[in-house]
Every structure is written in C-alpha cells, then in structure tokens.
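Novice: Here is a sequence with its predicted model. Questions after.
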Amino acid sequence: MVTANGMAEVAAAVGEPARAAMLAALMDGRALTASELAEVAAITPQTASSHLARLILVGLIVVEKQGRHRYHRLASPAVAHMIEGIMQIAGGIEVRPLVRTGPRDLAMRAARTCYDHLAGQLGVDIADALQARGAVEIDGDGARLTDTGRTWMHDMGILKPDIGKQSSRPFCRPCLDWSERRPHIAGVLGAAICTHAMEQGWVRRRAANRALEVTPKGHTALKATFGITCAR
C-alpha cells in the first residue's frame, strides 16, 4: 500500500540536484559506474556513493555486477516514466549529460567479439531486434529464448536442432555491453548467432584486436534477418 511517507521518501530522493542529474544520465537505458555518475553530477566519487546508496534504498536504481565492475541502472520502466514526467513538468526540455563509455576505437565500438558472441553496437542492435520481434525476453540479469524465437532461429539456420543440449553453460543470458552499457546476447544462443554471422560471411575479423567488420553481404543480410542497419 502506498503511503504519504513512502511518496515523500521517493520525492526527497529525486529532489536533490546531484541525484536528479544521475537519474537523468541513466534515462537513455545505459548502466553507468559510480565514477561516471559522479562526473555528470559534478561531485566526488565518495559523495556519489552516498547518493547512489540512497537511490538504491528507495528502489529507484539497481546495481549490476560484471567482473570487478559495478554498474548502476534504473530499476524499472516505471522509474523512467516517473523521471520523464518530472522532466516535462520542469519545463519540457530534456537535458541528459553526455557520458562517454567504452573504447575510443570506433571500430571496436561498432562491432567486436566478447569471448564467443557479438558485442558493441552490432550486438546490442541484434538484442534489441530479437526483443522487438518477441524472439528473446530480457528481464534484468535474466533472459530466455521464446518458443516463437526458437522456431524462427531454427528456420533461419542460426540454431541447430540439438544445440546446447550437451552444454552446461546458460543457453541465453544478457551480457552488459562494455561500450553501449546495454545488454547484448551471450550464452549458447549468443555464440550461435556469432558463429552463423562468421560462417555466412556477414562479419570478418579485423587485424590486431577483437573488432569486426560488417561485410557488404553482411549489411544486406543483417537488414533482411534482423531489420538492423549498420553504419558503413
């Protein structure tokens, strides 16, 4: 049951300039580190930690751990809707601080491998496309391939009938993208998509690092298969 005290607690958490700036920076769907959020709020990392603890306590943001890093993101679409409403009432002008994340190498940012699956803008675009067509459902740190998605990916030749049956690794899981700070698809499914893209000649490895180049054939195939357009 919603109480007046509960409403006041949430309002007080949002109604502090540094916390409001950090929440606004998270409105584009990315997950950011405490240091990055401290930068956009123009405060010290130590002060940012106390503000973030307050936002976590009232349920406005959640922390996602990946390796040795801790990333912060909005707790739910409802939180984003609330902040968007506040922005509209505050003047209708949406100002989001620019936060640069990930590698400076444009090729690495565009497309790369993350272990055995696709990452970068390409990997995130594919994840978005799979969600849009109902093939994959992502909820926080969990993901699943739907029955419709499995049938479609079998028909497209991306998944083999017995794939993953002998593997102990997760079949489908979200992996927070280093540069985009939004999820791409990992696990058995992510590896299958990457393998298919390589075998079909949609992407090829660049020399010296993990960056991938989308081939002319790949531009056509990715548009036809996933409905995505990659920068040339």
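Specialist: Good, I have the coordinates. Numbers count the residues shown, from 1 in each chain.

Novice: can we go C-alpha only for contacts and neighbour counts from here?
Specialist: OK.

Novice: give me the element Val188 is part of.
Specialist: Secondary structure assigned from DSSP states H and E places Val188 in helix 187-199.

Novice: tell me, what residue is most central in the protein?
Specialist: Arg182 (1.1 Å; C-alpha atoms, centre = their mean).

Novice: what residues are up against that one?
Specialist: Neighbouring residues of Arg182 by C-alpha atoms under 8 Å, 6 or more residues apart in numbering: Gly29, Arg30, Ala31, Val124, Leu176.

Novice: Now the buried members of these.
Specialist: Arg30, Ala31, Val124, Leu176 (16 or more other C-alpha atoms under 10 Å).

Novice: Need the max-distance pair from the residues you listed.
Specialist: Ala31 and Val124 (13.3 Å; C-alpha to C-alpha).

Novice: Helices along this protein, start to end?
Specialist: Using DSSP state H, the helices of the chain run over 4-14, 17-25, 34-41, 45-57, 77-89, 106-110, 120-132, 147-155, 187-199, 216-226.

Novice: Report the inter-axis angle for the helix holding Val188 versus helix 216-226.
Specialist: 140 degrees (axes from the mean of the first three to the mean of the last three C-alpha atoms, to 10 degrees).

Novice: And helix 187-199, what's buried?
Specialist: Gly187, Val188, Leu189, Gly190, Ala191, Ala192, Ile193, Cys194, Thr195, His196, Ala197, Met198.

Novice: which ones are touching the residue nearest to Pro183 when sequence neighbours are not counted?
Specialist: Closest residue in space to Pro183, ignoring its immediate chain neighbours: Leu176 at 4.4 Å, by C-alpha to C-alpha, 6 or more residues apart in numbering. The neighbours of Leu176, taking C-alpha under 8 Å, 6+ apart as the test, are Gln66, Arg182, Pro183, His184.

Novice: Got another one to weigh against that:
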Amino acid sequence: MVSTAAFAEIAALAGEPARAAMLQALMEGRALTAGELARAAGVTPQTASGHLARMAGAGLVAVEKQGRHRYHRLASPAVAQMVEGIMQIAATRPAPVRRLVVGPRDEALRRARTCYDHLAGRLGVALADALVAAGHAEIEPEAASLTASGVDLLASLGIDLPSPAAGRRARMLCRPCLDWSERRPHLGGAVGAALCSHCLAQGWIRRIEGSRAVAVTRRGEEALRRHFGIVLT
C-alpha cells in the first residue's frame, strides 16, 4: 500500500502551479525542452530546470537526450492518466490551450524533410505511426523493429533491406529517432533510409533546392494513401 507521505509528495509536486503547467504541456505527447516548458509555465529556465529535476526524481517525467539537446516527456502512461484525472476534476468549462511552437518555423520543413538519410517532419512521423498501427513495426523509447508483415510489405514495394546477419558492424536495421518538430519518433536506421530512398526513386517526393525540405508529389499522395493509409495535411 502506498504510504501517506509518498502520496502527499506526488500530490505536492503535481500541484505546484508551474509544475502543473509543465505537466499539462507534456500531455500533448511531445517531448519538450526545459526552455519550452519554462515558457509554458511562465518561469525562468533555471527555475524550470529545478522543477524538472524534482519531477524526474519522483518519476513524473523522463529525460531523453538527442544530440546536444535534452527533451522531457511524461514518464509513463500512469502519469498521463493521473494528470488527465486531475484535469477532468478541475475543469468546469473548456479553457483555451496555448499551443507551443517547437522546431523549425518553416512550414515546408515541418511538413516533410530529410533527417540525414531518412524522412522526418509530419511525413516521417506519419509513416512510423502507420507502420505501427498496421502491426508492421514496433517502436519503444529506445528501440524499434519491423515485424514479419512489415518486412513483407516493404518487399512487396521493392524495398530491399540488409540482412541482420550481415555482420556485427552492419548498420542498425531500425531505430526510433525523436523528431525535431513533431517531438514524436520517426524511423531511422537502414529501414528509414530505405523508405526515403524508395520515395525519392519512385517520385513520391522531390527535394526542394537549397533546403532539407521535401515536397510530396501527387503521385506520392496517392501512393502513401494506397500503401500506408496516410493522408498528409
């Protein structure tokens, strides 16, 4: 049974106004930096860092490192359920939610772009979501994998993947990559690279000169809808 002291500690951490604002901002499911959460809470970055350290220590938030950046997200579905329950009880009427603008402000970059050799932005995340929803892939915070049906799907499209037995130094077949703008995972590794190359080769997307952004062609819109059930907005 949970002790009264532990219950009171979690309640106090979640109930402080600045920390409550951060938890609510993280309910969107995106990973956010300390600076972004500071703006959401109306506090300084230093104060936000202190709050985040306390919440991480109590298991309310988790920290992910992506290059030189540190992103924060809710630590588990149980934390999200707790926050949602408090919000439902506290809400007497709908309140306007200020949406954070994160990542690149260029709409073309936010919609679709390359991340090294794989696809990112809304297109990259939509592809990852579609594969998971159809049972073709499994994505965890630190790992990702194709299922047998996923391998069959890519093979039916003419996408050849390297054999996992190609050697210990072979590139990781599939890995999650936290998206810069969507703050949700897209697929990297050999699978992500193969999907990107295929989309380019088939004319589903085309590069935009002088930018990492790519444009989805009409042919690509039809192919993405037919093969993956994606309608990109």
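Specialist: Ah, there it is. Just so you know, these numbers come straight off a predicted model, no measurement behind them.

Novice: TM-score for the pair, please.
Specialist: Overlay of the two chains. TM-score (TM-score structural alignment, normalised by the length of the first structure): 0.94; 231 aligned residues with a C-alpha RMSD of 1.7 Å.

Novice: what stretch of the second structure does the helix holding Val188 of the first structure fall on?
Specialist: Aligning helix 187-199 of the first structure against the second structure (TM-score structural alignment) gives residues 189-201.

Novice: related to what we said a few turns ago, ok, so of the contacts of Leu176 of the first structure, who is nearest Pro77 of the first structure?
Specialist: Arg182 (14.3 Å).

Novice: how much space between that closest one and Gln121 of the first structure?
Specialist: 9 Å (C-alpha to C-alpha, to the nearest Å).

Novice: does Pro141 of the second structure really touch Pro176, like I thought?
Specialist: Yes - using C-alpha atoms under 8 Å, Pro141 of the second structure is in contact with Pro176, at 7.2 Å.

Novice: more crowded one of the two?
Specialist: Per other C-alpha atoms under 10 Å, whichever of Pro141 of the second structure and Pro176 has more neighbours is Pro176, with 21 against 12.

Novice: what about whichever residue in the second structure pairs up with Glu213 of the first structure, how many neighbours?
Specialist: Mapped onto the second structure by TM-score structural alignment, Glu213 of the first structure lines up with Ala215. When neighbours are defined as other C-alpha under 10 Å, Ala215 of the second structure has 17 of them.

Novice: Counterpart of the residue nearest to Pro183 of the first structure over in the second structure?
Specialist: Match for Leu176 of the first structure (TM-score structural alignment): Leu178.

Novice: now its match: how far from Val61 of the second structure?
Specialist: Taking C-alpha to C-alpha, one finds Leu178 of the second structure at 16 Å from Val61 of the second structure.

Novice: try Gly42 of the second structure
Specialist: Taking C-alpha to C-alpha, one finds Gly42 of the second structure at 19 Å from Val61 of the second structure.

Novice: Compare these two (neighbour count), which wins?
Specialist: Shown here are Gly42 of the second structure and Val61; by other C-alpha under 10 Å, Val61 has more neighbours (21 against 15).

Novice: so who does the aligned residue in the first structure for the more buried one touch?
Specialist: Using TM-score structural alignment, the partner of Val61 of the second structure in the first structure is Ile61. Contacts for Ile61 of the first structure (C-alpha under 8 Å, 6+ apart) come out as Leu52, Leu55, His72, Arg73, Leu74, Ala75, Ser76.

Novice: Ok, Gly188 of the second structure next?
Specialist: Counting by C-alpha under 8 Å, 6+ apart, the residues that Gly188 of the second structure touches are His118, Leu119, Cys174, Arg175, Pro176, Cys177.

Novice: could you list every residue that touches the second one?
Specialist: The one in question is Leu119 of the second structure. Ala112, Arg113, His186, Leu187, Gly188, Gly192, Ala193, Leu195, Cys196.

Novice: List the buried residues in stretch 113-120 of the first structure.
Specialist: Thr113, Cys114, Asp116, His117, Leu118, Ala119, Gly120.

Novice: now do stretch 104-116 of the second structure
Specialist: Neighbour-count burial for stretch 104-116 of the second structure [16+ other C-alpha under 10 Å]: Ala108, Leu109, Arg110, Arg111, Ala112, Arg113, Thr114, Cys115.

Novice: again with stretch 74-91 of the first structure
Specialist: Leu74, Ala75, Val79, Ala80, Ile83, Glu84.

Novice: right, and the pair among those residues with maximum separation?
Specialist: Among the buried residues of stretch 74-91 of the first structure, Ala75 and Glu84 lie farthest apart (C-alpha to C-alpha), at 14.2 Å.

Novice: quick revisit: nearest to Gly218 of the first structure among the contacts of Ile61 of the first structure?
Specialist: Arg73 (32.2 Å).

Novice: neighbours around the closest one, how many?
Specialist: 25.

Novice: Run through who's touching stretch 80-92 of the second structure.
Specialist: Leu23, Gln24, Met27, Leu74.
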